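S.K.: no FASTA, just this:
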């Protein structure tokens, strides 16, 4: 387990270690929550992200429960209490996240683009601003508790690339968004089979493709008038010209996509070189090779057509010959134009197909899925730390060594190299009363049976401790005369 034989970590002694991590508990006011700093390395770099250890624990909760509660690692009769406590803690943590999601979903009602519920509440601009900040802040909390890593949209060079895994040249206008959150988890590589150019495309070869196993995007468009003013100021245009430019830029979006809504998307196995593909306003541009190919073929075809037409006109003997020559030239031009649009449509189909198979969830579905994943990450961290601390009293100054010991155990047991978030897990166990730090710096952990009873007590008090204060922005619309005022 987390040591030789039984998890003998109680005897750890050593130098104090500084442990960095997230806040032990989320801020009380999510509207003032500041997302973690974005990564300072290029996520498109195959080496930079792969060698960077993530906090994400890529093992199942069941796998950890099975190993951490194995009878061989605990005194006789203790393993059953360990398993019971860990399961109690699992349910308790999920209850905690359910309460958070209720508040988040209520705030999101003001921005949900695909709700099938009757709208009965109106919001002032100030209330919408409060709710927007709450949604963005709480989503950032969920993602960071789920051990996602943030990419700062301001670092445009980290997002926009010239090379595309799918052979597309993509362009995104990030200034069009009022809010944008980008997070990834699981930067790794997958193996794909491709036609081998060395075998004249008759054979196959395996290639390693750097991907993000999970990629999250939240965005809200800027209001039309605000965006028009920005474009006019930035490019020195008149308001009328700026309006045309903004309308043209948003022409790719469905008419239902407006600045009134907040959109969320979760993708899987997105190639790191194609992050641009997930944005709604992505434009597909022709690659340099396509431009050269179209230029040569179109220029040559049209040039020959013009030369032939001019020659026939010069020796024109009757009108039929003239019409035939002009028709032939028109056919050449039409063919080149058709080829141009056909190639562009092929690119759009490639992008749409790949997004379809990479998409996992949208909007409210993303909230539910991420809430579950965040709860799972928390419980995995907590039971790992509890298994190490429950062996006896130890000093808080030794927590860094416990962190390293847990990381070694994960590497030896599951062959995974992670950055275990010990301070976050310790903060939650303290908050729940499972672990207590004494005045002289010792960490005291409840034994498994007592810890299970403690969680049972928390469950008994859950409804009694439920706050009567709820977030209540907005005003319910007055009922129509035909509607009953009360049941």
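M.R.: All right, it came through fine. Note that the coordinates shown come from a computational prediction; the quantities given were computed from them, not determined experimentally.

S.K.: from here on, contacts and neighbour counts on C-alpha atoms
M.R.: Fine.

S.K.: what secondary structure does residue 270 sit in?
M.R.: Here residue 270 takes the strand state, with states given by DSSP: H, G, I helix; E, B strand; the rest coil.

S.K.: Three-state assignment for the residue sitting furthest away from the middle of the chain, please.
M.R.: Farthest-out residue of the chain from its mean C-alpha position, per Cα atoms, centre = their mean: residue 317, at 70.0 Å. Residue 317 carries the three-state label coil when classified by three-state DSSP.

S.K.: this is the other structure I want to compare:
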């Protein structure tokens, strides 16, 4: 199994936590852009429409690449062609990068596997089941959660670090990997590729997103169930001791290793049978308690995943395409608007201006990808460059350039 690690595990989050429509409205309301309001609104709308068409085509290509890998389409025993899986993996990673998702590092995943769950559920995952496993996250924050302990008698407030969105990409090992292991019914199809998208996931609970996670008993719960069971069984077996000694003596006499024991009365036999019945009832009760506790854990896990799961498999592609389209549009609109209103600027100057404005609007620091924004504007011919300084083209020219780009996209 390969777990991807980003080149810079400490890279800052580039996602812009503001809707495109709200961003455009705030831009148009700002005094600095008052002179350009009507023109900027036209350019922003045209850019958004152009990106929408381009990303629609990318969505269709991604769906075609994913179709033979979808668990609903893969037939048991029919191997998936590795080249197909690799092509889809490459295209998906490119899309996620445009949507400002970053790869969750191997260290963070390892922490999730070892850390105590915020939801107080212990999980076990076989990482060897995966031929490829990568988690992508976007948006990071902190919130407070109330955690119960001592059977709900104690409550404490803890600080929880969480991801706003997490995309899961998993490619399972082929059939031959699982055949010699003789495992029970697998909760997935070997050789398939699974996509999942989640929201509001604690960093320490990334493990619960993995599709082969199994609920296990925590040490505390094992003690709660095990200690009473042990003490109860000692009392029951003490009652059985006399009858057990008789059975052992009888067995030894039969094989010639002991004297024939004295005959027991009917009352003693009834007592012995009653004791055995009690042992059976006690064992059944403990087993039922164990199963009930495990069902409680499964219920907790299911409830938390149910409200956090945004989409699965092919549906994830549509979510990610929409996110990428939004992020690309916001970056391009911001870059063009600031160059138009404030005049030519270097990459650093433009980055500082936009990040300062975004921090005031959003209320927290944002790492704007100025290089990505300028690359898009250059691709659309909406900026010119002289040395290290970039300048926005006039609004009428921008509309003409976008119109020509539309004709190229539509093949007119």
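M.R.: Yes, it's here. Just so it is clear, the model here is predicted, and its values are computed rather than measured.

S.K.: before we move on, the earlier item: distance check, the residue farthest from the centre of structure 1 against residue 143 of structure 1.
M.R.: Distance check for residue 317 of structure 1 against residue 143 of structure 1: by Cα to Cα, to the nearest Å, it reads 77 Å.

S.K.: which element is the alignment partner in structure 1 of residue 57 of structure 2 on?
M.R.: Aligned by TM-score structural alignment, residue 57 of structure 2 pairs with residue 99 of structure 1. Using DSSP states H and E, residue 99 of structure 1 maps to helix 78-108.

S.K.: just to check, residue 225 of structure 2 is in contact with residue 288?
M.R.: No: using Cα atoms under 8 Å, residue 225 of structure 2 makes no contact with residue 288, being 10.7 Å away.

S.K.: comparing these two, which residue is more hemmed in?
M.R.: The neighbour comparison of residue 225 of structure 2 against residue 288 (other Cα atoms under 10 Å) goes to residue 225, with 16 against 12.

S.K.: now name the helix or strand holding the more buried one.
M.R.: helix 219-254.

S.K.: what ranges do the helices span in structure 1?
M.R.: 46-50, 61-68, 78-108, 125-145, 156-159, 224-235, 239-249, 288-314, 319-358, 364-389, 399-414, 422-431, 448-461 (DSSP state H).

S.K.: format those as CSV; extra columns: distance to residue 264 of structure 1.
M.R.: Supplementary listing: the helices of structure 1 in CSV, determined by distance: least, Cα to Cα, whole Å:
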stretch, distance to residue 264 of structure 1
helix 46-50, 24
helix 61-68, 26
helix 78-108, 11
helix 125-145, 10
helix 156-159, 18
helix 224-235, 20
helix 239-249, 21
helix 288-314, 33
helix 319-358, 14
helix 364-389, 7
helix 399-414, 33
helix 422-431, 26
helix 448-461, 33
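
S.K.: which of these sits closest to residue 185 of structure 1?
M.R.: helix 125-145 (9.3 Å; Cα to Cα).

S.K.: now that closest one: buried residues?
M.R.: 128, 130-145 (16 or more other Cα atoms under 10 Å).

S.K.: give the aligned range of stretch 126-141 of structure 2 in structure 1.
M.R.: Taking TM-score structural alignment, stretch 126-141 of structure 2 hits residues 173-188 over in structure 1.

S.K.: what about the nearest residue to residue 105 of structure 2 once chain neighbours are set aside, distance to residue 98 of structure 2?
M.R.: Nearest residue to residue 105 of structure 2 in three dimensions, chain neighbours excluded: residue 5, at 4.9 Å (Cα to Cα, 6 or more residues apart in numbering). Remark: distance between residue 5 of structure 2 and residue 98 of structure 2 (Cα to Cα) = 18 Å.

S.K.: residue 208 of structure 2 -> structure 1?
M.R.: Residue 208 of structure 2 maps onto residue 277 in structure 1, by TM-score structural alignment.

S.K.: let me fix that: residue 189 of structure 2
M.R.: Alignment note (TM-score structural alignment): residue 189 of structure 2 maps to residue 258 of structure 1.

S.K.: repeat that for residue 168 of structure 2.
M.R.: Checking TM-score structural alignment: residue 168 of structure 2 goes with residue 217.

S.K.: repeat that for residue 344 of structure 2.
M.R.: In structure 1, residue 344 of structure 2 lands on residue 394 (TM-score structural alignment).

S.K.: residue 442 is in contact with its match, correct?
M.R.: Yes: using Cα under 8 Å, residue 394 of structure 1 is in contact with residue 442, at 5.6 Å.

S.K.: looking at these two, which is more packed in?
M.R.: Per other Cα under 10 Å, whichever of residue 394 of structure 1 and residue 442 has more neighbours is residue 394, with 22 against 15.

S.K.: re the thing from before, separation between the residue nearest to residue 105 of structure 2 and residue 136 of structure 2?
M.R.: Taking Cα to Cα, one finds residue 5 of structure 2 at 10 Å from residue 136 of structure 2.

S.K.: what residues are shared contacts of those two?
M.R.: When contacts are counted by Cα atoms under 8 Å, 6 or more residues apart in numbering, residue 5 of structure 2 and residue 136 are jointly contacted by 103, 104.
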